[in-house]
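Student: Here's a sequence, model it:
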Amino acid sequence: MVSVLQNVAVDCADAYGLALFWSGVTGRPLDPDSAPGDRETRVLLAEGPALYFNQVPEPKRDKNRLHLCLRPDTSRDQEVERLLALGATFLADHRDPDGTGWAVLADPEGNEFCVLRSASERAAAHP
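Tutor: Below you'll find the model as predicted:
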């Protein structure tokens, strides 16, 4: 017997608003039953678990113990710029001069996530 991962839950102050941000990040739609003011909503990913946003009363206080890592279909640096334009905040730069590494960003509620190199950037580094 095994368990199947149903969703990745994110506690937040504004479930609908944060889900809209992550919908923009992933290019995937919100659950069609979602509406502004909902205390719970989901972003329906193409495959795998959904991103589930749950409104809670307490604010985020510390560094995430679990975070999402994104592999863009464009370059890592182009994706960082796109996500900053969507409302992300730049937290830490772990990009190296040789092109390896990642960038750490936060969503509008301060949840950290990483932007990795794209598959094509990784392949070009290791022909």
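Student: make it CA atoms for all contacts and neighbour counts henceforth
Tutor: Fine.
Student: Kindly tell me how buried Ala85 is, as a neighbour count.
Tutor: By other CA atoms under 10 Å, 10 other residues sit near Ala85.
Student: Contact partners for Val115?
Tutor: Contacts for Val115 (CA atoms under 8 Å, 6 or more residues apart in numbering) come out as 69-72, 76, 79-80, 102-105.
Student: Another for comparison:
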Amino acid sequence: MSRHLQVVFDAAGPAALAEFWKLALGYVSDPPPGGFASWDQALAAWGVPAENRDDANAIVDPDGAGPRVFFQKVPEAKAGKNRLHLDVSATPTRGTDAEMWPEIERLVAELVGHGATVVEERRNAFGDHWMVMTDPEGNEFCVH
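Tutor: Below you'll find the model as predicted:
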């Protein structure tokens, strides 16, 4: 039996980090609960003070195939290297390095324009070629 999977990021600013990852993954904002036009409206109705409305945020795969990604506010800054990271595919299908690398470079440039940082370009003995990056809050991920 498979289990539901949700990926969770600790964040200083959940809404801003969710916006970055929406772009990186091609995701959309998690829709508000039924009967509410927005999450802000729902949170206000539930009595959540305005200053706490950026304590959490979530994005979802519009096709329903990928896991929900949840961002939760934490008081401490990121410290140390991630023990887990996301790999983001720049192309929907696997191809040769010559076919894929221009799309990888295009996505990397777009993500850098939205606050990501390039750490390094890597290759392995199997011919895989990818870019190691960090998101605006320093979480490592790879684009391949």
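Student: circling back to that earlier point, please render the contacts of Val115 of structure 1 as a markdown table that adds secondary structure and neighbour count to the earlier fields.
Tutor: Shown next, in a markdown table, are those (DSSP: H, G, I helix; E, B strand; the rest coil; neighbours: other CA atoms under 10 Å):
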| residue | secondary structure | neighbour count |
| --- | --- | --- |
| Cys69 | strand | 14 |
| Leu70 | strand | 17 |
| Arg71 | coil | 16 |
| Pro72 | coil | 19 |
| Arg76 | helix | 24 |
| Glu79 | helix | 20 |
| Val80 | helix | 22 |
| Trp102 | strand | 21 |
| Ala103 | strand | 19 |
| Val104 | strand | 18 |
| Leu105 | strand | 21 |
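Student: Just say helix, strand or coil for the residue sitting nearest the centre point of structure 2.
Tutor: The centre of structure 2 sits closest to Trp21, judged by CA atoms, centre = their mean, with a distance of 2.9 Å. Assigned state for Trp21 of structure 2: helix (three-state reduction, DSSP: H, G, I helix; E, B strand; the rest coil).
Student: ok, now how distant is the residue lying closest to it once chain neighbours are set aside from Gly113 of structure 2?
Tutor: Spatially, and ignoring its direct neighbours in sequence, Trp21 of structure 2 is nearest to Tyr27 (7.5 Å; CA to CA, 6 or more residues apart in numbering). Distance of Tyr27 of structure 2 to Gly113 of structure 2, computed by CA to CA, to the nearest Å: 18 Å.
Student: same question, Ala16 of structure 2
Tutor: 14 Å.
Student: again with Phe20 of structure 2
Tutor: Distance from Phe20 of structure 2 to Gly113 of structure 2, by CA to CA: 10 Å.
Student: Return the residue of structure 2 aligned against Val43 of structure 1.
Tutor: Taking TM-score structural alignment as the criterion, the aligned counterpart of Val43 of structure 1 in structure 2 is Ile59.
Student: before we move on, what about Pro72 of structure 1?
Tutor: Counting by TM-score structural alignment, Pro72 of structure 1 corresponds to Ala90 in structure 2.
Student: List the contacts of the spatially closest residue to its match that is not a sequence neighbour.
Tutor: Nearest residue to Ala90 of structure 2 in three dimensions, chain neighbours excluded: Ile104, at 5.2 Å (CA to CA, 6+ apart). For Ile104 of structure 2, the contact set (CA under 8 Å, 6+ apart) comprises 89-91, 130-131, 143-144.
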